[in-house]
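Student: structure for this input, please:
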Amino acid sequence: MEKTISEQCKLIGEHPNSSFFYEWLESVDEPVTENKKHRHLSEKKASREFAIEQISDWIVKHHIDEKRIKRLKKKREEILDKYGFEEYVKKQTLLPTVDKTKKGNGTEIILAEYLQETTKLNLLVYRLRYNTNVNQAMKGDDVLLLNRENLYEKVIIGESKFRTTPSKAVIEEVTKEFAKEMRLPLSVTFLAQKMSDFGDEDLAESLEDLNVTLHDGKVPIISVGFLLSNHNTTANVNRHLVSNNPNFVFVSLGIEKPEELIAMSFDLAEEKLKRGNDE
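Tutor: Coordinates of the predicted model:
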């Protein structure tokens, strides 16, 4: 018997059947209605420590480029005193220290990594590396995914939110830009500029051309809302989600004490930086 593919899978792909997200999360695609496409994720038992380990690595990767990591390792060799190096790293302010920004960035990172896994599309730039103030939220698309080999295949944009407790208001906040009509991505020109900075003028020009084509409605745009909150998240999304955009999917992740997941992941990321990330 042929397997039925959910509308959620058609838009953002299947939940992974191996790898980190399979080990960490259960996934259920809720029954689709005319105004609702919802995938809810939940944490598997005894997987929290495993998740923190992986998310901490992603936090470092999304915030700090490889060249700066190499400079840190070089500095660690120069500063032989362990506590002297830890103080040096602390003063660099490589990661956000503001709780609200940690929660926002951490949730964005989880969504970006999840959608890369399910869609097999590309995150061309780790945008958090280019935030001029690490403790402030960045403007633009939280997540923007494309096929590097065929930019016109589809575009996926994502909006992520963290809330300790879910509410109707935050669900409406996530969906307000996506719910009624297809919103254009905000960050294509930012990507084009970064590709030019990296010396890839061909890709920069292609992205600029794509930006024009998107305004003509000729490229599929998939919109994804994401809410990381507590164990009541799924029920609240099912109760309050309303969208008239056929290409909109809401992904919810409801776990116990979500604030601890983010806080402990950032703490471990900071610790890895202080010890050179190689012990």
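Student: going forward, measure contacts and count neighbours with C-alpha atoms only.
Tutor: Fine.
Student: hmm, G276 is touching E77, no?
Tutor: No - G276 is beyond contact range of E77, at 9.5 Å (criterion: Cα atoms under 8 Å).
Student: so the two - more neighbours on which side?
Tutor: Set G276 next to E77 and count neighbours by other Cα atoms under 10 Å: G276 wins out with 20 against 12.
Student: so what's the more buried one closest to, chain neighbours aside?
Tutor: K73 (5.8 Å; Cα to Cα, 6 or more residues apart in numbering).
Student: secondary structure class for that neighbour?
Tutor: Using DSSP: H, G, I helix; E, B strand; the rest coil, the structure places K73 in helix.
Student: that one: neighbour count?
Tutor: Residues near K73, counting by other Cα under 10 Å: 19.
Student: next: E7.
Tutor: 19.
Student: wait, it touches K37, no?
Tutor: Yes - here E7 reaches K37: they are 7.3 Å apart, a contact under Cα under 8 Å.
Student: residues contacting the residue nearest to T175 when sequence neighbours are not counted?
Tutor: Nearest non-adjacent residue to T175, counting by Cα to Cα, 6+ apart: G225, 6.6 Å away. G225 sits next to G158, E159, S160, V174, T175, F248, V249, F250, V251 when contact means Cα atoms under 8 Å, 6 or more residues apart in numbering.
Student: I'd like the next helix or strand past the helix or strand where G225 lies.
Tutor: Using DSSP states H and E, G225 sits in strand 221-229. Moving toward the C-terminus from strand 221-229, the next helix or strand (DSSP H and E) is helix 233-240.
Student: how about this one, so we can line them up?
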Amino acid sequence: MPRQEDLIGTHPTPPNIFGKWLASTDHPETDSQCHRSLSPTPDLSEDELIDWLADKIILHHYNDNKVERLKNKYGQLGFAEYAENIRMIPNVDKVRKGNMTEIILCEYVLSSTNKPLIKTFRFRYSTNVDQSMKGDDVLMVDYDNEANDIEVYLGEAKFRQTPTPQVVKDIAKALSTDTKPLSFTFLVDRLLESDATAEMGNRLDQFVVETVKQQGRITYSGLLLSKEPCATTVQNHLDSDNQKLVFLSLGVADPTDLMNKVFTKAEEKLANPDQI
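Tutor: Model (predicted):
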């Protein structure tokens, strides 16, 4: 089994959206590389992709309560006045790029592992939506109830209009063998806030991050979203001694154009909240 599959599972197949949108190649692994390249297929229209990604943007930024408030108040106050007051989607270009890339990585790992990973939608807790959030880009947990054990999935995601050797090195460095999940306590605290997830929060609270790391119970995934030569740049410059790191490259024709269309569609949906 290729190490890519061992770490995060096989590439999703249709009808999963990633199976329709992307083809994948698991490149031969080496001591310093474990790379899965992703590229668009003609099997998913741009409109379908943008609509799906816009829904994910809203899901990751708005909790159900805020969506319901939008639906209830829209007719009374009008979208512009009320929605701006509870705005969770960033306006800043750099933050939008980063958020979308993190969401794609999160959703891809969820799909490829095909496991009910425990997660929190961290952008819902941003105190300044136009500033990048600190902490892990992606943090999810697979909890084994019978063995009372966990596997942590830690991710780093970066957007570049044009791929560079330096960004490949930056992602690999951020996911070195020394990297620990800094947001684990944040995840537990969010779980403990709700009666529906408090029991799981209490179970995870017993695990010490340093011990989890020492036991090798962390899987690392990096994503570079960039133009189509992205895979070649990763192949030429990825160098990591972390044997539990799988590097994902996603090359599209114009990533900035994709980002702009996705956020425009998300704003259109929020302007008509009954469609959400």
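Student: before we move on, back to that, measure the aligned partner of the residue nearest to T175 of structure 1 in structure 2 to D137 of structure 2 for me?
Tutor: Counting by TM-score structural alignment, G225 of structure 1 lines up with G222 in structure 2. G222 of structure 2 sits 10 Å away from D137 of structure 2 when distances are taken as Cα to Cα, to the nearest Å.
Student: secondary structure element holding the residue mapped onto N147 of structure 1 from structure 2?
Tutor: Under the alignment (TM-score structural alignment), N147 of structure 1 maps onto D142 of structure 2. Using DSSP H and E, D142 of structure 2 sits in strand 138-144.
Student: tell me the centre residue of structure 2?
Tutor: Geometric centre of structure 2, nearest residue: C106, 2.6 Å, by Cα atoms, centre = their mean.
Student: that one maps to what in structure 1?
Tutor: In structure 1, C106 of structure 2 lands on A112 (TM-score structural alignment).
Student: and for Y153 of structure 2?
Tutor: Aligned partner of Y153 of structure 2 by TM-score structural alignment: I156.
Student: got a list of what its match touches?
Tutor: V143, L144, L145, L146, I221, I222, S223, V224.
Student: which one of those is nearest to V89 of structure 1?
Tutor: V143 (28.0 Å; Cα to Cα).
Student: would you agree the closest one is in contact with P185?
Tutor: No - contact criterion Cα under 8 Å: V143 of structure 1 and P185 do not qualify, at 9.4 Å.
Student: between the two, who's got more neighbours?
Tutor: Neighbour count, other Cα under 10 Å: between V143 of structure 1 and P185, V143 has more, with 25 against 22.
Student: the match of G225 of structure 1 and R36 of structure 2, how far apart?
Tutor: Applying Cα to Cα to G222 of structure 2 and R36 of structure 2 gives a distance of 10 Å.
Student: overlap in contacts, those two.
Tutor: Joint contacts of G222 of structure 2 and R36 (Cα under 8 Å, 6+ apart) are V246, F247, L248.
Student: how about these in a markdown table, adding distance to K20 of structure 2 and secondary structure?
Tutor: Shown next, in a markdown table, are those (distance: Cα to Cα, whole Å; DSSP: H, G, I helix; E, B strand; the rest coil):
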| residue | distance to K20 of structure 2 | secondary structure |
| --- | --- | --- |
| V246 | 21 | strand |
| F247 | 21 | strand |
| L248 | 17 | strand |
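Student: could you dump those residues to JSON lines with neighbour count and distance to N128 of structure 2?
Tutor: Putting these into JSON lines (neighbours: other Cα atoms under 10 Å; distance: Cα to Cα, whole Å) gives the following:
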{"residue": "V246", "neighbour count": "28", "distance to N128 of structure 2": "31"}
{"residue": "F247", "neighbour count": "28", "distance to N128 of structure 2": "30"}
{"residue": "L248", "neighbour count": "26", "distance to N128 of structure 2": "29"}
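Student: wait, which of the residues you listed is closest to I50 of structure 2?
Tutor: L248 (20.6 Å).
Student: identify the residue of structure 1 aligned to that closest one.
Tutor: For L248 of structure 2, the aligned position in structure 1 is occupied by V251, per TM-score structural alignment.
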